[in-house]
Every structure is written in structure tokens, then in C-alpha cells.
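> fold the following for me, if possible:
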Amino acid sequence: MANIKKGDLVQVISGPTPERGGDRGKQGTVLEVLTEQDRVIVEGVNYVTKHVRVGQTQRGTKTGGLETIEAPIHISNVQLVDPETKKPTRVGHRVEEQVKDGVKRTVRVRYAKKSGKDL
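Alright, predicted model coming up:
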């Protein structure tokens, strides 16, 4: 079971600080998980400039130029944020029984472990 999924709130835990032009400490939601490359795309983190070739649409407007988009970041450089304390935390799994339409199922559920200095 994956620790980080699409829509999770994560924080960048490595790299240069914002004072040095980096993204460490920034929080954002996961837009996409690239499982084959072990990377995630986080909203507002790791912006890169992409050069797009100039073209024309059906209406005749010009497209292209410079675009800034979010680039993938390695999954080991981000950590899930605890919804209660808003600090990065480790993720645990527990097995629970779920009853749906009268049928019992065993399901693995993610939960945030203790975070911050209160360990």
C-alpha cells in the first residue's frame, strides 16, 4: 500500500531552503503520482520553465512561448502532513474490519503517527 496518494497534503523535507532558491518546507497537494519513476507532482513545488513551440489554434490565436509548470519530485523527498498538527509525519497502516451491505471485509487503513517534537 502506498504511503502517498493523489490529493494528499505533503511537505518537502529535503533540498535547499527557500532563501537559497529551493522548496524545502513548502506544503502542497499531490496532483499526480508516477509510480514507475517513484516520483510525485506537488502543487506549487519544483517549478520549471518549459519552452513551447509557437503554433496557431483554429481561431488563429498564437500559442507557445514560456510556460512554468510543476516538475516531478522524488517521493523520498516529501512527507505526509498530519491533518491535526500540520507538521510532517510518518504513515502507519492498521487492519480494520469494515461492514458494507452486510458483508465483512478486512481493509488496510492509513493513519498519521505522532509528529513533531512530541515523539
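> only C-alpha atoms from now on, for both contacts and neighbour counts.
Will do.
> just give me the neighbour total for the nearest residue to E70 once chain neighbours are set aside.
Of all residues not flanking E70 in the chain, Y47 sits nearest, at 4.6 Å (Cα to Cα, 6 or more residues apart in numbering). Neighbour count for Y47, taken as other Cα atoms under 10 Å: 16.
> show me what contacts Y47?
T68, I69, E70, A71 (Cα atoms under 8 Å, 6 or more residues apart in numbering).
> ok, the first one touching K50?
I take that to be T68. Yes - contact criterion Cα atoms under 8 Å: T68 and K50 qualify, at 6.0 Å.
> look at these two and report which has more neighbours.
Neighbours per residue (other Cα under 10 Å) separate T68 from K50, with K50 holding more: 14 against 11.
> residues in contact with the more buried one?
K50 makes contacts with L66, E67, T68, I69, as judged by Cα under 8 Å, 6+ apart.
> alongside the first, I'd like the structure of this one:
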Amino acid sequence: MANIKKGDMVVVIAGKGKGEKGRVLEVLKDSDRVIVEGIRRVTKHVKPGQTARGVRTGGIETIEAPIHISNVQYYDEKAKRAKRLGSRLEEVQRDGRTRVTRVRVTRGHGDEERDV
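Model (predicted):
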């Protein structure tokens, strides 16, 4: 199961883009990959066509390609470094009921845990 979610800031820890940071645009759970904004950009040739209004489409586009989720790590902007993620169970009272919810937290190098 992946701890990385859409919208998280991540840093690439392995491969050609090592050290680069970006936001997660999409998580592809079936293939264990993520698409990160501005990382691993590839050119794609799109077949020319026309829309209903007559505007021509197609040509050469630059898009982000997926990266395996094991090659990225959550980037904690407060601590200014990559961190591991974990979860903690918390009791929350709503409408007179006590429920247990799972909260994502950063794991630490001696730091206190932070809610993500």
C-alpha cells in the first residue's frame, strides 16, 4: 500500500531525476507508479486531428511520465528534507460517539511526529 497521495510534495531519491522535487499529480495504484509535476518529462507524438469547432490538434507534446513509487519519498516542507511516512490511530469524538481514525504522520530522525 502506498503512503504517497495526490497533492503530496515528493523528492526523487533514485534514477535520472534524483534530488528533484515536485507535486504528485496522479497515483497509479495498479502499476505502483506516480506522476510527478515537472519530473521525467517525455515527448509524445500525437496524431493530427480536428475538434468540432475546426481547431487542429496534434503534433509533439511534452508530458510527465510515471515513476515507480519506490523511487520517490515524501518531502516535509517544514523540516526541508525527505521524511518517511507512518500512521497513528487517534480517537475522535463526533456527535457523542468515539471513533478511531488513522492519521498520517512523518517519522523521524529524532524529531517529533507531525500530522501530514
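> gap between the most far-flung residue of structure 2 relative to its centre and S70 of structure 2?
Residue farthest from the centre of structure 2, counting by Cα atoms, centre = their mean, is G54 at 36.4 Å. Separation of G54 of structure 2 from S70 of structure 2 (Cα to Cα, to the nearest Å): 44 Å.
> same check on E26 of structure 2?
According to Cα to Cα, E26 of structure 2 and S70 of structure 2 sit 15 Å apart.
> just R41 of structure 2 next, same as before
18 Å.
> what strand or helix carries the residue positioned nearest the centre of structure 2?
For structure 2, the residue nearest the mean C-alpha position is V24 (3.0 Å; Cα atoms, centre = their mean). According to DSSP states H and E, V24 of structure 2 maps onto strand 21-28.
> distance from that strand to structure 1 after superposition?
The superposed strand 21-28 of structure 2 is, by mean Cα distance after the TM-score superposition for structure 1, a mean 0.7 Å from where its aligned residues fall in structure 1.
> identify each buried residue in the following helix or strand past that strand, please.
Along the chain past strand 21-28 of structure 2, the next helix or strand (assigned with DSSP H and E) turns out to be strand 33-36. Using 16 or more other Cα atoms under 10 Å as the burial criterion, the residues of strand 33-36 of structure 2 that qualify are R33, V34, I35, V36.
> in structure 1, what residues pair with strand 33-36 of structure 2?
Strand 33-36 of structure 2 corresponds to residues 39-42 in structure 1, going by TM-score structural alignment.
> identify the residue of structure 1 aligned to the residue nearest to the centre of structure 2.
Under the alignment (TM-score structural alignment), V24 of structure 2 pairs with V30 of structure 1.
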